[in-house]
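Visitor: Pasting a predicted model and its sequence here:
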Amino acid sequence: MPKNTEKSRPAYHQSYEIIRDMILQGDIPRGTKIVEEKLAAELGVSRTPIRESIRKLEQEGLIAGKMVINPSEKDLRNTFQVRMLLEGHAARSAATYLHESELQALLECVRIGRTGELEEIMKANEKFHEIIVQASNNPFMIDIIDRMQSIIYLFRRTVVYYNRPFLIDEHENIYEAIKARAGDQAEELMKQHLQADLDFCLHLIC
């Protein structure tokens, strides 16, 4: 995802996050028909940001035909299979291309993961993976991952909120492999890390 500040984010982004969270938390149940006018009134915004939010959620697979869907276990496994391949490759690329400042940013994410408050840890988790994905320098790969952001967010929230064991240890191990320029190891560790996320979340939500 692009490295934006709050001020530079698209105007619809807040609406998107609210609607996404309402879907993932079950406040908008699966099978519900999405009505732009109703959501705009509830959120106190115009229909334009609602329309843009719905378009993004359709790209991410949470809405289809103006109806809320609920990803099946197969959908989640398929999504993560793609994510393991892409982020594994990105971790290998990071071991070659990341500069010292980016390595320091990864290490800071690990530090916050061990010491931060819940929302800080969420953001550090997101930034850790974002830095590595950007290291691929492949806009097509980055776009594919961006289209999976709702599913990724669902898993990220679950592993952080439910304090998945060894989550930050795994981040630190990935960081150490990237710092050592050990591409094979970084790729394998990333794949193992994402598989552990998948297994943990499926146990809780399926």
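Guide: Received, thanks.

Visitor: going forward, measure contacts and count neighbours with C-alpha atoms only.
Guide: Will do.

Visitor: Spatially central, which residue of this structure would that be?
Guide: What sits nearest the mean C-alpha location of the chain, by C-alpha atoms, centre = their mean, is Ile152, with 3.6 Å.

Visitor: Show residues contacting the helix or strand harbouring it.
Guide: Using DSSP states H and E, Ile152 maps to helix 149-161. Residues outside helix 149-161 that contact it (C-alpha atoms under 8 Å, 6 or more residues apart in numbering): 20, 24, 57, 60-62, 76, 79, 118, 121-122, 125-126, 167, 197-198, 200-201.

Visitor: Which of these are buried, as a PyMOL select command?
Guide: To isolate the buried members of these in PyMOL, using 16 or more other C-alpha atoms under 10 Å:
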select buried, resi 20+24+57+60+61+62+76+79+121+122+125+126+167+197+198+200+201
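
Visitor: Please compare the first structure with the one that follows:
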Amino acid sequence: MSKQTTAFIQAYEYIRDKILNGELPSGTKLVEERLAQELGMSRTPIRESIRKLEQEGLIKQKKVINPTEADLRNIFQIRILLEGFASRCAASYMNEETLQRLEKCISIARSGSTEEIMKANKEFHDLIVQASNNPVMIDIIDRMQSIIYLFRKTVVLYKRPFLIDEHQDIYEAILAHDGDLAEKLMKQHLQADLDFCLHLLKQ
């Protein structure tokens, strides 16, 4: 790996993590010179990192995103469509080993720490998306992971009601090979996430 590529990855992860852990709150303007000084590198990898984070939806016009109602609706519309379809596919194609991992995610999310719940929540959704066996769909969701993380953090930290119970219902529909129900439940689950985030946004 070239020095330039290594610097880009380092800068990208540094800025992304600061946004995701709240050190760079919504609305913060990113100054290339300052970030380059902090990391001891040129402005080129910083600029490339900011461009990538803009593509991922975490930065808009060199400022940390402050999601509007329209941003929330747009992102969740994509997730509802894709993850709903992925749940239908999972009901047909998910193997026994993956079903066991899905069930374990629910178990961890009921009793784990906040960090463990976050990881289990992510894995639950990732396993279902991967079960679609559709590389284009998987790639689209993968490129949205950073912005999805922010919303996932919101529903976990603010303890959205019935979150894990809904995961249980989706799992049981997939286990029963009921594609119609699995798709319907996933769409309702993500709509409830959206409604919860919109409610917090308006407060």
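Guide: That came through, no problem. Every value quoted in this text rests on a predicted model; they were computed, and no experiment measured them.

Visitor: Quantify their similarity with the TM-score.
Guide: TM-score of the superposed chains, computed with TM-score structural alignment, normalised by the length of structure 2, equals 0.85; 193 aligned residues with a C-alpha RMSD of 2.2 Å.

Visitor: residues in structure 2 matched by the helix holding Ile152 of structure 1, start to end?
Guide: The aligned range for helix 149-161 of structure 1 in structure 2 is 145-157, by TM-score structural alignment.

Visitor: next one: that stretch to chain centre, how far?
Guide: 6 Å (C-alpha atoms, centre = their mean, to the nearest Å).

Visitor: Superpose on structure 1 and give me the mean offset of that stretch.
Guide: Here the mean offset of stretch 145-157 of structure 2 against structure 1 after fitting is 1.2 Å, by mean C-alpha distance after the TM-score superposition for structure 1.

Visitor: Which positions within the longest helix seen in structure 1 qualify as buried?
Guide: Looking across structure 1 with DSSP state H, the single longest helix is helix 73-97. Neighbour counts over helix 73-97 of structure 1 (16+ other C-alpha under 10 Å) mark 76-77, 79-80, 83-84, 86-97 as buried.

Visitor: do stretch 99-113 of structure 2 as well
Guide: Buried residues in stretch 99-113 of structure 2, counted by 16+ other C-alpha under 10 Å: 99, 102-103, 105-106, 108-109.

Visitor: so it corresponds to what in structure 1?
Guide: So stretch 99-113 of structure 2 sits over residues 103-117 in structure 1, by TM-score structural alignment.

Visitor: so where does Ser53 of structure 1 fall, helix or strand?
Guide: In this structure, Ser53 of structure 1 sits in helix 47-59 according to DSSP H and E.

Visitor: Please name every helix or strand in contact with that helix.
Guide: If you count contacts as 3 or more C-alpha pairs under 8 Å, 6 or more residues apart in numbering; DSSP states H and E, helix 47-59 of structure 1 packs onto helix 13-24, helix 36-43, strand 63-64.

Visitor: distance between the longest one and the chain's centre?
Guide: Centroid separation between helix 13-24 of structure 1 and its chain, computed with C-alpha atoms, centre = their mean, is 14 Å.

Visitor: Packing partners of it?
Guide: Other helices and strands packing on helix 13-24 of structure 1, by 3+ C-alpha pairs under 8 Å, 6+ apart, are helix 47-59.

Visitor: Show me the contact partners of the helix it packs on.
Guide: Applying C-alpha under 8 Å, 6+ apart, the contact partners of helix 47-59 of structure 1 are 11-13, 15-16, 19-20, 36-37, 39-40, 63-64, 66, 147, 150.

Visitor: Quick check: of those, which lies closest to Lys179 of structure 1?
Guide: Arg147 (28.5 Å; C-alpha to C-alpha).

Visitor: is it true that the closest one touches Val82?
Guide: No: counting by C-alpha atoms under 8 Å, Arg147 of structure 1 stays clear of Val82, with 11.6 Å between them.

Visitor: Taking helix 13-24 as reference, get the angle to the helix holding Ile152 of structure 1.
Guide: Computed by axes from the mean of the first three to the mean of the last three C-alpha atoms, to 10 degrees, the angle separating helix 149-161 of structure 1 from helix 13-24 equals 70 degrees.
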